[in-house]
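**Q** With the input below, show me the fold.
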Amino acid sequence: MSILERLWRGVLIVYASDSGADTANRLFRLLRGTGVPTAMIKYDGDLGRYWDCFDAIVLVMALSGAVRLVCKYAKSKVADPAVVVIDDGGRYVIPILSAHWGANEVAEAIARLMGAEAVITTAAEYMGVTSIEELARLLHCDIVNTEELPNFYSALLSNKPICIIGINELPREVRGSYVIGVNAGCEYIITVGEPHQSLEGIRMLRCVPYKVIIGVGLMNEAGINEVIKAIRTTLNRLGIGADRVLAVASIKPRVGEAAKALGLPFRLVSTDELERVNHGCATPPSDELRRLGVRGVAELAALAAGGTSLLLRKIVIGRVTVAVARV
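**A** Take a look at the predicted model:
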């Protein structure tokens, strides 16, 4: 799965001047053409309201101006979006924030789309190994003790074994000295979930798997089998197992039948609960939903049922709409 297929919350393109508008518009069309949810704005002095809403932000402006801008909003490597800069002429694509958390791959993907040159400066990419942050993203877990990352990178770039416990196999695209399980030579261990064995005297990086809530909206004509197919398709797209799903949520009771068939808990959400959701990153309603006086269903249902942030913006699968929030 390419990085563009994993930008489930989408990309925001921000251009600073009219001289960058053509490049911004070109990239907007190219990303939309690949199916990536994409928005575009001219910078108006406030990027803060968008900062937490997208997987990646592309700044079409001078690098020095982008650095000053990003410094206003950067929080931490585990919270910030991938930020990439493109010069007004569309010649160079440069990751400047969250390089190992997606920005490097986003820059390379955009460069390929535009026929530009990606400027990558991190050592893991130079060595041809998968970054530890990218591994965590593929495993759908959060690194909780990021202060250990420099030690683990030193080992990884020296080709020392990085042992992983809590999973049975590595994603096929992973490169580097990662190994499954613990052996006598393990000095560096990544634990996915809680470790079930004593690991005294060994450096440990903890990666905690997160849970999700699936929000579902559907047309009145949609059948139960369509809902089942849409949920399965969504989980396959994310690469997440059903064991990570805390609930399927909807305002339609019959979605509960689909959840039951899949062995998943169901949460019936009221329209009042949807209206009470105050989440600045939810996708704006379509013209049709506005005419009906509805702000949305799938995303808001996932959030109303306990989701803390969107993982996957709403997607339409036949007559069913699905969104996913993480907990």
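**Q** make it CA atoms for all contacts and neighbour counts henceforth
**A** Will do.
**Q** Give me the distance from the helix ranked longest in the chain to the chain's centre.
**A** With secondary structure taken from DSSP state H, the chain has its longest helix at helix 224-238. Relative to its parent chain, helix 224-238 has a centroid offset of 19 Å by Cα atoms, centre = their mean, to the nearest Å.
**Q** Show me the helices in the stretch 201-327 of the chain, by range?
**A** Taking DSSP state H, counting those that start in this stretch, the helices of the stretch 201-327 of the chain run over residues 224-238, 255-261, 271-276, 287-291, 298-304.
**Q** looking at the ones you listed, which is closest to Q197?
**A** helix 224-238 (29.7 Å; Cα to Cα).
**Q** What residues sit buried inside that closest one?
**A** I224, E226, V227, I228, A230, I231, R232, T234, L235, L238 (16 or more other Cα atoms under 10 Å).
**Q** Ok, stretch 51-62 next?
**A** Going by 16+ other Cα under 10 Å, stretch 51-62 has these buried residues: W51, D52, C53, F54, D55, A56, I57, V58, L59, V60, M61.
**Q** I'd say the fourth one and P81 touch.
**A** Looking back up the chat, that one is F54. Yes - counting by Cα atoms under 8 Å, P81 is a contact partner of F54 at 6.7 Å.
**Q** Run through the neighbouring helices and strands of the longest strand seen in the chain.
**A** When the chain is scanned for its longest strand (criterion: DSSP state E), the result is strand 309-317. Strand 309-317 sits against helix 298-304, strand 320-326, with contacts defined as 3 or more Cα pairs under 8 Å, 6 or more residues apart in numbering; DSSP states H and E.
**Q** so that strand versus strand 320-326, what angle?
**A** Interaxial angle of strand 309-317 relative to strand 320-326 (axes from the mean of the first three to the mean of the last three Cα atoms, to 10 degrees): 170 degrees.
**Q** in the stretch 1-150 of the chain, which spans are helices?
**A** Under DSSP H, counting those that start in this stretch, the stretch 1-150 of the chain gives helices at 21-33, 63-71, 103-114, 123-127, 132-138, 149-157.
**Q** what's the closest of these to A301?
**A** helix 132-138 (24.5 Å).
**Q** Residues contacting that closest one, please?
**A** H100, W101, G102, D142, I143, L149, Y153, P171, V174, C207 (Cα atoms under 8 Å, 6 or more residues apart in numbering).
**Q** May I ask which two of these are separated the most?
**A** That would be L149 and P171, which, of the contacts of helix 132-138, are the farthest apart (Cα to Cα) at 20.2 Å.
**Q** So those two - more neighbours on which side?
**A** L149 (15 against 10; other Cα atoms under 10 Å).
**Q** got a list of what the more buried one touches?
**A** L149 sits in contact with I132, L205, where contact means Cα under 8 Å, 6+ apart.
**Q** From I189, how far out is it?
**A** To I189, L149 is 12 Å away according to Cα to Cα, to the nearest Å.
**Q** list residues touching both of these two?
**A** Shared contacts of L149 and I189, counting by Cα under 8 Å, 6+ apart, come down to L205.
**Q** Please generate a structure for the following sequence too, so the two can be compared:
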Amino acid sequence: MRGSLLYFFHAAASAVSPLPRVTRHAAEGGPLHSPRRITALACYALSQSALPLAQRLADCLAVTPWGLPGQLQYPVRPAQPSEHPAHGKPSGLSRVEIFAPSRFCPAGVTPFEKIGSLLAATYKNFAAHAFIGATGIAVRALAPLLAHKSTDAPVIVIDPAGQHVISLLSGHWGGANELASHVAHLLGATAVITTASDTAAPVTPGADDAQPRKAAPALDMLLRNAGLLPVDWNRLPAAQAAMIEGESLNLWDPCHAVPDHPQLQRLPAGEADATPPEHRGPLVAAHWRGLAPSPAILRVAVPRLVIGLGCRKNAPGDMVETATRKLLAAQGLEPLAVAALATVKEKLQEPALLALAERFGVPLHGFEAADLARCPTPNPSAAAGRRFSQPPFSVCEAAALLAAAQIFPAGAPRLLLPKTIEQGQLTLALAISDRIER
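**A** The predicted model follows:
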């Protein structure tokens, strides 16, 4: 059975339903970063002299896109595994829309009257923002829109002469530091980065080192680039501050999801371990299971779960969400560890499933019924086979397995929970991909 499963895992391709911008809420400390569907940069030319530089920036990014951090957006076309946000892989930002005050706005540029009113419409709908002008104008215009470091968009400011590119907002999680460095390179300018972990002195060389070693990445960057999601956002600043001061933290990571870091000391952990061991001092604990909160633990979600769903037409959205969350809670699973939802392609526009994907902040994958029918599952349904003119098959089980294999091609997908039926209107199954190589 395993061999045939792997064959279909790599043969079946899914469609992905486009999602509106959504927010994934952490248990403590605010929301997580919201995916943005528009892979474009909004550039605000605040003076007439800034227009040539704005056009130059647009031309440069069209040729050399910025590798947009994966957690900022989901692909709106059928997803390739490497593009899924759980991997933290980049999608290219190559398109720039230029905005300028209407009093000097040329053809081909979008005019505006007041920058504050414009930002209210654009801030959540562009992957990143660049102001060409005074930093103070950008700060005052952005202030009413700021919410949380995990949801704020990356913002850079460029002086009109094109000499400096300032990372202003969301330097780490949103990628503004990387964007500023990329744009500075394109324009022949100097990037201005002020985050503490990026301005710390290089590590002192050891006896065998010919030159100083580059400082290790900040904890939030380490997690972001690995596709991991902090659950306890309000504990992250203290953990990062301790690491900047040279302290080490204990790491409990049974999933082997967190990359090595010189200031993270791994505690012994087996793949079957479900709770952190007794420990002294601060602990970073990473798992797809729901971990109990503790003042001494920074919980990190490992998004490896895929929920497969089948439902009747126009199933109630509240019932679908309640049943899904109840299932996760009953199994002791972390909601932020859900990487995707999956179903049969014909259900991609089902309102309840779209609403559920929006609430969880994850993509909804859809597979052809024929591919689902060829995927071996423990609970095939004759009714599903008749509905889609196929042999008996399980929509939720097969969709969960195929999506897990597509999203995590280096893993070993398996059913964590077989099909369960809710109120005769909804079927759910949970798949997970184990042993993913970092």
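**Q** that older thread, so can I have JSON lines of the helices of the stretch 1-150 of structure 1 showing distance to A302 of structure 1?
**A** Listed next are these as JSON lines, based on distance: least, Cα to Cα, whole Å:
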{"stretch": "helix 21-33", "distance to A302 of structure 1": "25"}
{"stretch": "helix 63-71", "distance to A302 of structure 1": "30"}
{"stretch": "helix 103-114", "distance to A302 of structure 1": "27"}
{"stretch": "helix 123-127", "distance to A302 of structure 1": "36"}
{"stretch": "helix 132-138", "distance to A302 of structure 1": "21"}
{"stretch": "helix 149-157", "distance to A302 of structure 1": "32"}
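**Q** Tell me which residues of the strand ranked longest in structure 2 come out buried.
**A** For structure 2, the strand with the greatest residue count under DSSP E is strand 412-422. Going by neighbour count (16+ other Cα under 10 Å), the buried part of strand 412-422 of structure 2 is A412, P413, R414, L415, L416, P418, K419.
**Q** Likewise for stretch 70-87 of structure 1?
**A** Quick answer for stretch 70-87 of structure 1 (16+ other Cα under 10 Å): V70, D80, P81, A82, V83, V84, V85, I86, D87.
**Q** Can you tell me what sits against that stretch?
**A** 20, 47-48, 51-52, 54-63, 66, 92-99, 101-103, 106-107, 143.
**Q** 7 Å - rerun?
**A** Contact with stretch 70-87 of structure 1 is made by 48, 54-63, 66, 92-99, 101-103, 107, as judged by Cα atoms under 7 Å, 6 or more residues apart in numbering.
**Q** related to what we said a few turns ago, please identify which of the helices and strands packed on strand 309-317 of structure 1 is closest to T121 of structure 1.
**A** With Cα to Cα, the closest approach to T121 of structure 1 among those belongs to strand 320-326: 31.3 Å.
**Q** what inclination does the closest one have with respect to helix 224-238?
**A** Going by the same axes, to 10 degrees, strand 320-326 of structure 1 makes 40 degrees with helix 224-238.
**Q** Please name every helix or strand in contact with strand 320-326 of structure 1.
**A** strand 212-218, helix 298-304, strand 309-317 (3 or more Cα pairs under 7 Å, 6 or more residues apart in numbering; DSSP states H and E).
**Q** Minimum distance to R26 of structure 1: which of the ones you listed has it?
**A** strand 309-317 (22.9 Å).
**Q** Report the angle between that closest one and strand 212-218.
**A** Using the same axes, to 10 degrees, strand 309-317 of structure 1 lies at 30 degrees relative to strand 212-218.
**Q** Contacts for strand 309-317 of structure 1 next, please.
**A** Applying Cα under 7 Å, 6+ apart, the external contacts of strand 309-317 of structure 1 come out as W8, R9, A230, A298, E299, T321, V322, A323, V324, A325, R326.
**Q** give the contact list for the closest residue to the fifth one other than its chain neighbours.
**A** What sits nearest to E299 of structure 1 in space, not counting adjacent residues and going by Cα to Cα, 6 or more residues apart in numbering, is A323, at 5.1 Å. For A323 of structure 1, the set of contacting residues under the criterion of Cα under 7 Å, 6+ apart consists of I214, G215, V216, A298, E299, A302, L312, R313, K314, I315.
**Q** how near is A323 of structure 1 to K260 of structure 1?
**A** Look at A323 of structure 1 and K260 of structure 1: by Cα to Cα, they are 18 Å apart.
**Q** what stretch of structure 2 does the longest helix of structure 1 fall on?
**A** Using TM-score structural alignment, none of the residues of structure 2 align to helix 224-238 of structure 1.
**Q** Now do that helix: which elements does it pack against?
**A** helix 255-261.
**Q** Just to confirm, what residue range of structure 2 does the helix it packs on align onto?
**A** Going by TM-score structural alignment, helix 255-261 of structure 1 sits over no part of structure 2.
**Q** Any buried residues in that helix, and which?
**A** So, applying 16+ other Cα under 10 Å, buried residues of helix 255-261 of structure 1: V255, G256, E257, A258, A259.
**Q** sec struct for I164 of structure 1, please.
**A** With DSSP: H, G, I helix; E, B strand; the rest coil as the basis, I164 of structure 1 sits in strand.
**Q** and R56 of structure 2, what is it in contact with?
**A** R56 of structure 2 neighbours (Cα under 7 Å, 6+ apart): none.
**Q** Looking for the alignment partner of it in structure 1.
**A** Match for R56 of structure 2 (TM-score structural alignment): R26.
**Q** do you know how far that match is from G89 of structure 1?
**A** Taking Cα to Cα, one finds R26 of structure 1 at 11 Å from G89 of structure 1.
**Q** again with V129 of structure 1
**A** 31 Å.
**Q** Repeat that for I180 of structure 1.
**A** 45 Å.
**Q** What of A118 of structure 1?
**A** A118 of structure 1 is 14 Å from G89 of structure 1, by Cα to Cα.
**Q** what about the two, which has more around it?
**A** Shown here are A118 of structure 1 and G89; by other Cα under 10 Å, A118 has more neighbours (23 against 15).
**Q** what's the helix or strand containing P111 of structure 2 packed up against?
**A** Per DSSP states H and E: P111 of structure 2 is located in strand 110-112. For strand 110-112 of structure 2, the packing partners by 3+ Cα pairs under 7 Å, 6+ apart come out as strand 95-101.
**Q** the inter-axis angle of the strand it packs on versus helix 51-63?
**A** Using the same axes, to 10 degrees: strand 95-101 of structure 2 against helix 51-63 is 170 degrees.
**Q** Figure out how far strand 95-101 of structure 2 is from the centre of its chain.
**A** Using Cα atoms, centre = their mean, the offset of strand 95-101 of structure 2 from its chain centre is 26 Å.
**Q** Sounds good, over and out.
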